[in-house]
Structure formats: structure tokens, C-alpha cells
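Q: Sequence plus predicted model, see below.
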Amino acid sequence: MTFTAQASLSRRLAVLSLAGLAASATLAQNSGYEPQRGQAGKDVIWIPTPDETVTRMLQMAEVQPTDRVFDLGSGDGKIAIAAAREFGARATGLEYNPDMVGLSNRRAQEAGVADKVQFRQADIFQADFSSATVVTMYLLPALNLRLRPLLFKMAPGTRVVSHSFTMGDWTPDETARAGYGDVYLWHVPANASGNWKLTGAGLPEAALSIAQRYQVLSGDAVFGELRASLVRPRITGAQIGFGLRDPKGQLWQFEGKVDGARITGTATRPGQAGVPFEARRTGEAAPIAPTTAAAEQEASAFAASTAR
């Protein structure tokens, strides 16, 4: 068989495979298929999320009508449907089981939100959900660890909510107990690491050095021969804040936004009006989270430890 013929055959087989999945989903949508608690899936068994847990997940993410919610491993579709019905957001469920996809589409129609919600048969590790502003999941710890490098490629400020399971050593920004499960929330942080040149009207020029691990910052500033630590530095999404005491002993408070290699915002000191400031990165940023290979190794180690 020639290469052209092989390619043509591969394309036809791919089309037939997709058609089969679509037909299965359509059949499930029309046949009244109902899942069984504990049934096996691709990587997890299916356990429905309690309604009160779903509501709390979406509340913690502060879902708004302007949001785009992606539910990874969407199962029966209840999280995506609730995001649309209760919070007015547009939502997409990614689910490997085509029968579940069909069931979810049927339930979205019954809930009157089929115009806001779609469900797709997909492998979450291959699918593109980069347009999400909110990501929800009820997976397993090892799967969360595998997802972590993908999440850190998303826009700063993207909210990530997990039912029951954490993200390894990435500390959540907020936790709750709702129903019988724990809920964890993270904000994908901008990368503020590296060396920066700080300037602004009325500000003494300084060289900043910032270290970052996930959303935890530390660092200092150099004014000539004086070195001073940043005071209570923090970052949430792209929003950064820190205090800094200048050579005259005045404590300035900086509030700004990280945009790539530039930070802009306002600096204030007690009793004075705020002044604009700017910082520009003078070198390369450092990784703020484990690489994909490191995350995969961590996930494999975790899976092996739980299998024993």
C-alpha cells in the first residue's frame, strides 16, 4: 500500500471512529441511558458530586455570566449545567465516555440551558481548554498533578476548583467543606520572578529581585548599597502587591499588575497621594512550578505509593 493510500485509509478510519462515537452519544441522548454509581471510566470511577458541593465550587470560583467554565471529566454534566443555570455562565464539559456525553446533553436540554452548555467527547489531556476562565474537576490526585503543568500555561487569574483532591504542594488559596467532600480553589498566578528595574515619579530608583514558587513571593530591593526586603509580597492572578521601605525610612505600598516583562501600578505612602510606578524585567523569568517531566514523575510516584 502506498503512503497516500495509507493516509487515505487512516483518515477514513478516523472519520468512522468519530462517527461511531457521535452515534453512541446520540443513542444515549435518546435512549434514557442512566449511569451507575461506581462505574468504571477511563481513569476514574464515576461518583456523582453532591448538589451542595457543586454550588460551593462555583461560589468559590465567583462564577459570573461573563465566565467560560470548563469541567474536566464532566460525567453526568451537573457542574457545567449548574454553572449555566445558577450563575449564567457559558460552560463546556469534557468527558471521555460518549454515553455520558449523550446523557449530559439530554439533561442540559431538560434544564433549559442547551444554548449555554455543550458537552464533548474528549481526553482531557489532549483537549484544548485554554479559553477557560474557570476550570472545575473531580478527578484523582495523580491526575490533578498531571494537569498542573497545563493549568500553569493558562491566563493568570484563571480559577481552578477541585472537589476532594489537591494539587500536590501547590497550596490552595481557599478551602471549604461542603456535603461530604472538601473543595479547593486556586488562582493561576502570573510569573513575577526575576530581576526588575523599578522607577516612578517621586520614587528612588531600585533594582528588585523576586523569587516565586506558585503564588508565594519573596524578594528584596537594592538602593545603591542598601538592601531591603519586600514587605508581605503577594500575588493573586496578575495582581501583585508588596511593601518597600526606601533609604529615607518611608514605607511605600505598591499595588500593580504583572503583564509579561512589565509591572505597572500605583505606589502610596502614608498621608501622600499615590504615584504611578513601573518595573521592567531585566533578564529571564524563572519557572514558578515544576516542569511537565517533574510533574509526571511526581504523579507516577504518587500513583505507585497509593497502589501498594
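A: Done, it's in.

Q: alpha carbons only for contacts and neighbour counts from here, please
A: Will do.

Q: Would you enumerate the residues in contact with T236?
A: G157, H187, V188, P189, A190, Q215 (C-alpha atoms under 8 Å, 6 or more residues apart in numbering).

Q: Could you export those residues as CSV, including distance to R11?
A: Converted to CSV, the contacts of T236 look like this (distance: C-alpha to C-alpha, whole Å):
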residue, distance to R11
G157, 39
H187, 40
V188, 38
P189, 40
A190, 40
Q215, 44
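
Q: Among those, which one sits closest to L151?
A: When those are compared for distance to L151 (C-alpha to C-alpha), V188 wins out at 7.1 Å.

Q: So that closest one sits against L150, correct?
A: No - using C-alpha atoms under 8 Å, V188 makes no contact with L150, being 10.6 Å away.

Q: re earlier: and the contacts of T236 as CSV, adding neighbour count, distance to G93 and secondary structure?
A: CSV is the format used below for these (neighbours: other C-alpha atoms under 10 Å; distance: C-alpha to C-alpha, whole Å; DSSP: H, G, I helix; E, B strand; the rest coil):
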residue, neighbour count, distance to G93, secondary structure
G157, 18, 21, coil
H187, 25, 20, strand
V188, 23, 20, coil
P189, 27, 24, coil
A190, 26, 26, coil
Q215, 23, 27, coil
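
Q: Quick check: the farthest pair among the residues you listed?
A: G157 and Q215 (11.0 Å).

Q: shared neighbours of those two, which are they?
A: V188, P189, T236.

Q: Give the other helices and strands that the lengthiest helix in the chain contacts.
A: With secondary structure taken from DSSP state H, the chain has its longest helix at helix 3-31. Secondary-structure packing of helix 3-31 (3 or more C-alpha pairs under 8 Å, 6 or more residues apart in numbering; DSSP states H and E): helix 98-110.

Q: How about the helix it packs on, which residues are buried there?
A: P98, D99, M100, V101, G102, L103, S104, N105, R106, R107, A108 (16 or more other C-alpha atoms under 10 Å).

Q: got the contact list for the residue nearest the centre of the chain?
A: Among the residues of the chain, the one closest to the centroid is V160, at 4.0 Å (C-alpha atoms, centre = their mean). V160 makes contact with A61, V134, V135, T136, L185, W186, H187, V188, according to C-alpha under 8 Å, 6+ apart.

Q: alright, now check it against this:
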Amino acid sequence: MQRAHSSHSPARRWPLMASALALALSLAVLAEARADAASPRAAATEDYVPDVGQDGKDVIWVPTPQTLVDKMLDMAQVTPQDRLMDLGSGDGRTVITAAQRGLTAKGIEYNPDLVALSRSNAAKAGVSRRATFEVADLFETDLSQADVITMFLLSTINEKLRPKLLELPPGTRIVSNTFRMGDWEPDASETVTEACQTYCNALLWVVPARVDGRWQVGGRTLQLEQRYQMLSGKLGSSEISDARMDGRTISFTADGIRYTGEVNGATMQGSAAGKGEWSARRI
């Protein structure tokens, strides 16, 4: 009597297994191809041309005129020792210009196509090692390593970023194309008229050291109230005037004497016009 072959014999299982394996491999290759097509590297191979005014996550894309890019970097007094971060870096022109000046610069951009375009532009400019770009949300990005921050965002976005910016190390320079920072007044502003039709105003802020409170200056108390970089208060019983912070540098006038100094945590040290050196400690 002949024994019937099982329907699960190796001879029959092998074609089924081979077909399943081929299908799985095809799906994996297809998934990888789709991922590559969506990646910045793949996008860089395309002739991507962004549209002025196209929608973005937080703002529409409008390129900063090159003359204003140059002015913004000039106002920040950038040096090759500085690390720059551009928030909403678009086509990369600010980062690339900074890298051409010798800075290490990084662009933060939510649109992967713009990041790919920026990387391509940096490669063409020969600055890829100093000019890098990251697909990221600017609100979730660590800004603490930047000496200079540039941005072309709306005032509402700037105001939302303001608390985070004020936490940066004193002396960090922030430069915005056109849009302000609410009631935090800029330290300087300049308008470009050459080769610029719209959005031609550069605004500079320098993150101030926090000095509000009481300080001991010799035998007198320096009482300071601070609103961003602007100061008011008293030295002893005398009101101070023309008082402000410029990063870590403090300056004020009391009893007709001009005081300037540097803040280092809980101490200050500087000079008083015609009176020699002065120092203070927080109390």
C-alpha cells in the first residue's frame, strides 16, 4: 500500500518559503527606497527650487537679501572664533556666508527639502565642513552652544523664543531680520538700502547678565532693578542714571561719576571716572 505524501512535505514547503522570502525582500527594498527618496540626501539630487512665500511650520519662507545678511553679521561683530546658529535657515545663505568668514555655523530648518538644498549650496561654496544643517524644530533645539544667533521669524515667534534666549550666556548676540522681540528693545538697529527692497532692517540684542538685587560697593549698597538690559536704582542714597547692561558690562552714573565694570557671577569689578577702581559683591 502506497503511503500518501503529506501536504506539508519539504518539497512543497520550499516554493512557499521562497515566495514569502522574495515578497519580504521586495517590501524591504521598497521601504528603503521610499525612505531614501524622503531623505535630505535624496532630495539634494533633485532640482528643488523653493517658492518665495511658501508655507513652513512656523513662518513662510522669504529669503533674506544678501546685503542684509552681511549687515547682520557685521552688527554681531562676528569672528572666526564664534559659533553661529541660524534659526529657520531656509536656503542656507546666512550660515554659508558666516562659514565663508571662517565661523563654525549651523542652520536649524524644519523643511527637509530646504536642508538638502542648503547642504548642496554649502558644498558648492566649499564650506561644508564649517556650514552644517539640521532638520529640527527651533523650539526644541539647544541654543546654548551658540555665540551668535540669527533669525528671520515673526515677532510672535521671537517673543515665544525670548525666555529661552534670555537664558543664554551673557554676551550672546542675537540678530533679527526686521521683526522685534516684544518689549525687549534692541541694543542697535540698522537699515540697508542697497540691493534690498523689503525686510531691510537688522536688529541686534546682546543677552545681559542678571544683576538685579543688592550689591555691596565699599561702604554703600547698590540697589539695582533690571528690565532686560536697562537698569535703575540707587547707590547709597543717590539715584543712578544712564544705567544699562551690555552683556557682562555694566555702566551707570551716580553723584556725577561714571562707573563701568564687568560682572562675573556674584562680583563686579571696574573703574569710576577720576576715582580709580571699584568692586562690588552681591548681598
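A: Structure received. Please read all numbers here as calculations on a predicted model, not as lab measurements.

Q: Tabulate the buried residues of helix 98-110 of structure 1 (JSON lines), appending distance to V117 of structure 1.
A: Formatted as JSON lines, those follow (distance: C-alpha to C-alpha, whole Å):
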{"residue": "P98", "distance to V117 of structure 1": "16"}
{"residue": "D99", "distance to V117 of structure 1": "17"}
{"residue": "M100", "distance to V117 of structure 1": "14"}
{"residue": "V101", "distance to V117 of structure 1": "12"}
{"residue": "G102", "distance to V117 of structure 1": "13"}
{"residue": "L103", "distance to V117 of structure 1": "13"}
{"residue": "S104", "distance to V117 of structure 1": "9"}
{"residue": "N105", "distance to V117 of structure 1": "8"}
{"residue": "R106", "distance to V117 of structure 1": "11"}
{"residue": "R107", "distance to V117 of structure 1": "10"}
{"residue": "A108", "distance to V117 of structure 1": "7"}
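
Q: Please enumerate the helices of the stretch 151-283 of structure 2.
A: Using DSSP state H, counting those that start in this stretch, the helices found in the stretch 151-283 of structure 2 span residues 155-166.

Q: Show me where it has its strands.
A: Per DSSP state E, counting those that start in this stretch, the stretch 151-283 of structure 2 carries strands over the ranges 173-177, 188-191, 201-206, 213-217, 220-227, 230-235, 238-239, 241-246, 249-254, 257-264, 267-272, 276-282.

Q: Would you mind finding the most buried of the ones you listed?
A: Mean neighbour count, computed with mean count of other C-alpha atoms under 10 Å, is highest for strand 173-177 among the strands of the stretch 151-283 of structure 2, reaching a mean of 25.

Q: which residues of structure 1 does that one align to?
A: The aligned range for strand 173-177 of structure 2 in structure 1 is 159-163, by TM-score structural alignment.

Q: Return the distance of the matching stretch from the chain's centre.
A: 7 Å (C-alpha atoms, centre = their mean, to the nearest Å).

Q: Also stretch 4-21 of structure 1?
A: On C-alpha atoms, centre = their mean, the centre of stretch 4-21 of structure 1 falls 34 Å from that of its chain.

Q: what's the angle from the longest helix of structure 1 to helix 98-110?
A: Angle, helix 3-31 of structure 1 to helix 98-110, by axes from the mean of the first three to the mean of the last three C-alpha atoms, to 10 degrees: 50 degrees.

Q: which of the residues in helix 3-31 of structure 1 are buried?
A: Neighbour count says helix 3-31 of structure 1 has L21, A22, S24, A25, T26, L27, A28, Q29 buried, by 16+ other C-alpha under 10 Å.

Q: Tell me how many other residues crowd A111 of structure 1.
A: 13 (other C-alpha atoms under 10 Å).

Q: My understanding was that it contacts R85; is that so?
A: Yes - taking contacts as C-alpha under 8 Å, A111 of structure 1 lies within contact range of R85: 7.5 Å.

Q: Mind listing the shared neighbours of those two?
A: By C-alpha under 8 Å, 6+ apart, no residue touches both A111 of structure 1 and R85.

Q: In structure 1, what stretch matches stretch 44-61 of structure 2?
A: Stretch 44-61 of structure 2 maps onto residues 29-46 of structure 1, going by TM-score structural alignment.

Q: The matching stretch spans what distance, first to last residue?
A: 18 Å (C-alpha to C-alpha, to the nearest Å).

Q: repeat for stretch 63-80 of structure 2
A: End-to-end for stretch 63-80 of structure 2, by C-alpha to C-alpha: 24 Å.

Q: Trace P10 of structure 2 over to structure 1, please.
A: Match for P10 of structure 2 (TM-score structural alignment): no aligned residue.

Q: my bad, R162 of structure 2
A: With TM-score structural alignment as the criterion, R162 of structure 2 matches R148.

Q: For its match, give its distance to S131 of structure 1.
A: R148 of structure 1 is 16 Å from S131 of structure 1, by C-alpha to C-alpha.

Q: who has more neighbours, those two?
A: Ranked by neighbour count (other C-alpha under 10 Å), R148 of structure 1 and S131 place R148 first, with 20 against 14.

Q: Aligned counterpart of S300 of structure 1 in structure 2, please.
A: Aligned partner of S300 of structure 1 by TM-score structural alignment: none.

Q: What does V231 of structure 1 correspond to in structure 2?
A: So V231 of structure 1 corresponds to S241, using TM-score structural alignment.

Q: Skip the chain neighbours and tell me the closest residue to that match.
A: T253 (5.2 Å; C-alpha to C-alpha, 6 or more residues apart in numbering).
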